[in-house]
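Student: Can you look at this prediction? I've put the sequence above it.
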Amino acid sequence: MVVMAQKKKRVCVVGAGPCGLVSIKELRSQGHAVTCYEASPRIGGVFSHDPESAYENLYLTISNYFMCYSDFPPRPEQGVAYWSKSEYAEYLDRYAEKNGLRSAIAFETKVTSAERGADGLWTVTAQNAAGQRTTELFDALVIATGSNSIPKTIPENGFGRRQMHSSEYTEASFCAGKRVVVVGAGESAVDIACDVAEAGAASTTVWTRRAHMIAPRFPTMMAEDSSHDEFEVITTPSQAGTCMIADFLEYHTISRVANEAPTWLWGLIRQVFWRVKMMDKANGSFRNLAFWAIESCRSAFWMADQALWITKNGRIHKAMAHGKIDYVVSKTCDFQTDRLVFPEVVAYNQKDHADEPISLEVPCDVIIWCTGYQTRFDWLKKEAESVGVNPRAWFKNCFPPGYGASLAFLGWARPHQGGIPQCAELLARYHALLLAGELELPADYAEIAVREGLDLDRFYCITPDLKSLVDYFSFMESVAGLVGCEPKRPSIFLQPRTFIKYWIYPNWAYWYRTRGPGKDPSVVDDVLARFPLKQGLSASNGTGVPVLGWPFPTVLAVLFALVQKPFNFACLVLSALVPEDLRPSKPGIDKPDRRAWLYNKSKAFVLHGLQLKWSHIIAA
């Protein structure tokens, strides 16, 4: 085991965004002395009050209850909703105020170099807005600048008109009357494309090299209501304030019971569901969703949308269904002065051309590149090469090999669905305890990181290059096991209502305060009391009144979990009889050519080394 000295440490935190803030708080809770350097004049990073930090119509893609820290939920009067950037910035302000975090932050101060000496101490040099430099020694360094800090460079091409990276985009009015191409189909790309179309662009085209899976924030509403407008529900208080937790995507995908099902079964159900929706009289928005879902998952039928990064922003489906946005998939593009020529289009709008690709010419005045960001640590000097830029080579996407707990990265665990700050918070709790000597890193943590990283590459086989991608449920459970704060399972006899909520409500971070270091069960009790079962078991369709009864996906999830129990049992029995290198119940994806993990155990126990135990079998 890697043992840290049992004394309080001096720690440098770089960045005061959501991940940096929670690191300061957790480190201080263990008595460590913290200095945080923040290059901007405000906390929050992308979610700061600075209007230039992100575009104006930025809204969360998970609910406020999912995005909040585990010990600081929304105010009691605040219902479940998708907060705007400014609303989340206000929340971060309150969090910083409550915990007195600003006193630890040096604003408008940029770290220019950080080097680790032979004695293990970090020499950190920073420069403030006035040009003054300071150099200090620290026992540990936390890098919380996030993976979205350095925009990718726009590739050289022959286009002769305006081009910009999405990081430069703030609002859409300049696109009125222009022919616009948006490159990419992530969450910001969808927002930008929709804003551009609504601002009066002459044409709006989205281009990607592969088909993207674009999920709706409110799946039941989209399926049931042909006039459903996702953005209108989010931005209209009279509608947003009446949503129930069963209306939200996370309710159906990140509950504990949903993760009890095997990977193949969820994949099969999704594939069948999409195809049924393509054949029946589903509304235009949902038919568009189904078409692109099928296209995006063709190479991983049995895993479906579990095999790739998902865009959680369904407002584009209505725009496409009404002809306001075109979507073209082509691996290559010929950039000309005033147009883009796609020579091998495999899908265009709702038409599949995979067997016989077509050529398409799109006149263009503006290209907005929503191609993401790159990870670079030039200021780490000699450490940059050994650290690398692949978070899957770091233990739990946080601890690079060779540094123990003296170097931690927060913000490089990006959930398939869920919040980056919540993953960072649990890691911050772990890191603070490591530095205090209360916990120890596994002796083979570097080898574990390699093994778990390969599992992630194989599992997310359609988007293996997105190295920060993790499975929220398995990741949180695995880190909670390290911290010792696994959720306390309520008794079905003594707490029947809480027991049901534990299984079918979203796996909010509050559950990880029920026991262990930093426990505060009152937080969980308070949050759960806000969502009675009558509302929690029903979707409202935005009316504020339960109208759909027990959601069908929840019923399926419960049935799948029950069916999977004997398979999990068989895995554990076999693990006791079969040689270790052949055990199908071994955590993770054992070998590239063995796909038993698709069916032999619950999805929860496939990734991040989460062990299937007898306690999981006997649990109700």
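Tutor: Yes, it's here.

Student: switch to C-alpha atoms for all contacts and neighbour counts from now on
Tutor: OK.

Student: can you count the residues close to the spatially closest residue to Ala211 that is not a sequence neighbour?
Tutor: In this structure, Ala211 finds its nearest non-sequential neighbour in Ser296, 4.6 Å apart by C-alpha to C-alpha, 6 or more residues apart in numbering. Other residues near Ser296 number 22, with proximity taken as other C-alpha atoms under 10 Å.

Student: Next: Phe273.
Tutor: 12.

Student: Verify the contact between Asn99 and Ile24 for me.
Tutor: No: using C-alpha atoms under 8 Å, Asn99 is not in contact with Ile24; the gap is 9.3 Å.

Student: more crowded one of these two?
Tutor: Set side by side, Asn99 and Ile24 show more neighbours around Ile24, with 29 against 16, by other C-alpha under 10 Å.

Student: Distance check, the residue nearest to Ala211 against Lys98.
Tutor: Ser296 is 44 Å from Lys98, where distance means C-alpha to C-alpha, to the nearest Å.

Student: Help me confirm that Thr375 comes into contact with Ala384.
Tutor: No: the criterion here is C-alpha under 8 Å, and Thr375 misses it with Ala384 at 10.8 Å.

Student: also this one, for the comparison:
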Amino acid sequence: MHAYDFRDTKGFEGKNVFLLGIGNSALDIAVDLAKVAKSVTVSTRRGTWVFNKVAAGGMPYDTLYMTRLYDWLMDAVPWTIANDFMENLVQQRMDHDLYGLRPNHRFFQQHPTVNDSLCNLICTGYITIADDVDTFTADKVIVKNGKSYDCDVFITCTGYTFGFPYLDKKLINIEHHEVPLYKFVFPPDYNNLAVIGMIQPIGSIVPISEIQARWVVQVFLGKISLPPKQTMLDDIARKRALMKRRYFQSEKHTIQVDYVKYMDEIATILGCKPDIWKVS
């Protein structure tokens, strides 16, 4: 089954469950199943850095990191130092080397994998981390290092293919998950068509969708004009290049944005970007 079809833990009681993939969906499902399943094994090809939702002192990390101060620091601090700091931080909570989680890429080269419960469940044996899948038998999964794991239920958590199969490809043609939309909203050839929410921020998607909707309405009403087509194409190409430089090569890293930067970008177009000097 695919992670999309998972709804609750009913029917998994006493089963050996094997999950392929180590993104947020995989870990959320694994944590839920650890309460009822006989065994839960998570297979990873490249590993991942696992971050927690709650910081020391009990504050959600969103409230600490989704700020202009943090955004400024990320631009000011050398890339290597920022990665060293975050990797040391997550290592204090869980030894990624000991449990086979350390990836080859740096912390900020991936979309965050966030889970508060995984560490305790791995340490206590409720969840096992395994190598990439090699082959299957009738009731086992054999991974690349030769180990085998009992398997009654196999769940693929390998992501989703997104697109618009109901639209003519001349309108929006998505290949390899690369979205040809100006600021992830407007097709350069059609200013009467817009997409809202097709974006993967490091931060909340709801406020981004809201500000995108405000922009779209202003364009449709004729109160804000879109730039020339070539300007939009250049912006699309620039964003793609930035993502390729920052993240490891993967189709899941094609619609990434930093929350504060993107919100400010659209707010500037709308003329509603806060002036922090006046606000303060």
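Tutor: Nice, I can see it. Quick caveat: nothing in here was measured; it's all calculated off a predicted structure.

Student: what's the TM-score for these two chains?
Tutor: TM-score of the superposed chains, computed with TM-score structural alignment, normalised by the length of structure 2, equals 0.88; 275 aligned residues with a C-alpha RMSD of 2.5 Å.

Student: counterpart of Asp116 of structure 2 in structure 1?
Tutor: For Asp116 of structure 2, the aligned residue in structure 1 is Gly314 (criterion: TM-score structural alignment).

Student: List the contacts of the closest residue to its match other than its chain neighbours.
Tutor: Leaving aside its sequence neighbours, Gly314 of structure 1 sits nearest to Pro216 (C-alpha to C-alpha, 6+ apart; 3.9 Å). Pro216 of structure 1 sits next to Met222, Glu230, Leu249, Lys312, Asn313, Gly314, Arg315 when contact means C-alpha atoms under 8 Å, 6 or more residues apart in numbering.

Student: Mind doing that once more with 7 Å?
Tutor: Residues in contact with Pro216 of structure 1 (C-alpha atoms under 7 Å, 6 or more residues apart in numbering) are Lys312, Asn313, Gly314.

Student: just to revisit the earlier point, between Thr375 and Ala384 of structure 1, which is the more surrounded one?
Tutor: A side-by-side neighbour count of Thr375 of structure 1 and Ala384, using other C-alpha under 10 Å, places Thr375 first with 18 against 15.

Student: quick one: that one and Val389 touch, right?
Tutor: Yes: between Thr375 of structure 1 and Val389 there is a contact under C-alpha atoms under 7 Å: 6.0 Å.

Student: What ranges does structure 2 have for its helices?
Tutor: Remark: helices assigned in structure 2 by DSSP state H are 24-33, 61-65, 68-76, 79-93, 118-123, 206-220, 229-246, 259-270, 276-279.

Student: In structure 2, what stretch matches stretch 568-583 of structure 1?
Tutor: Stretch 568-583 of structure 1 maps onto no residues of structure 2, going by TM-score structural alignment.

Student: related to what we said a few turns ago, how far away is the residue nearest to Ala211 of structure 1 from Ser285 of structure 1?
Tutor: The gap separating Ser296 of structure 1 from Ser285 of structure 1 is 17 Å, by C-alpha to C-alpha.

Student: what's the answer for Lys501 of structure 1, then?
Tutor: On the measure of C-alpha to C-alpha, Lys501 of structure 1 and Ser285 of structure 1 end up 31 Å apart.

Student: So between the two, which is more surrounded?
Tutor: Between Lys501 of structure 1 and Ser285, Ser285 has the larger neighbour count (other C-alpha under 10 Å), namely 25 against 20.
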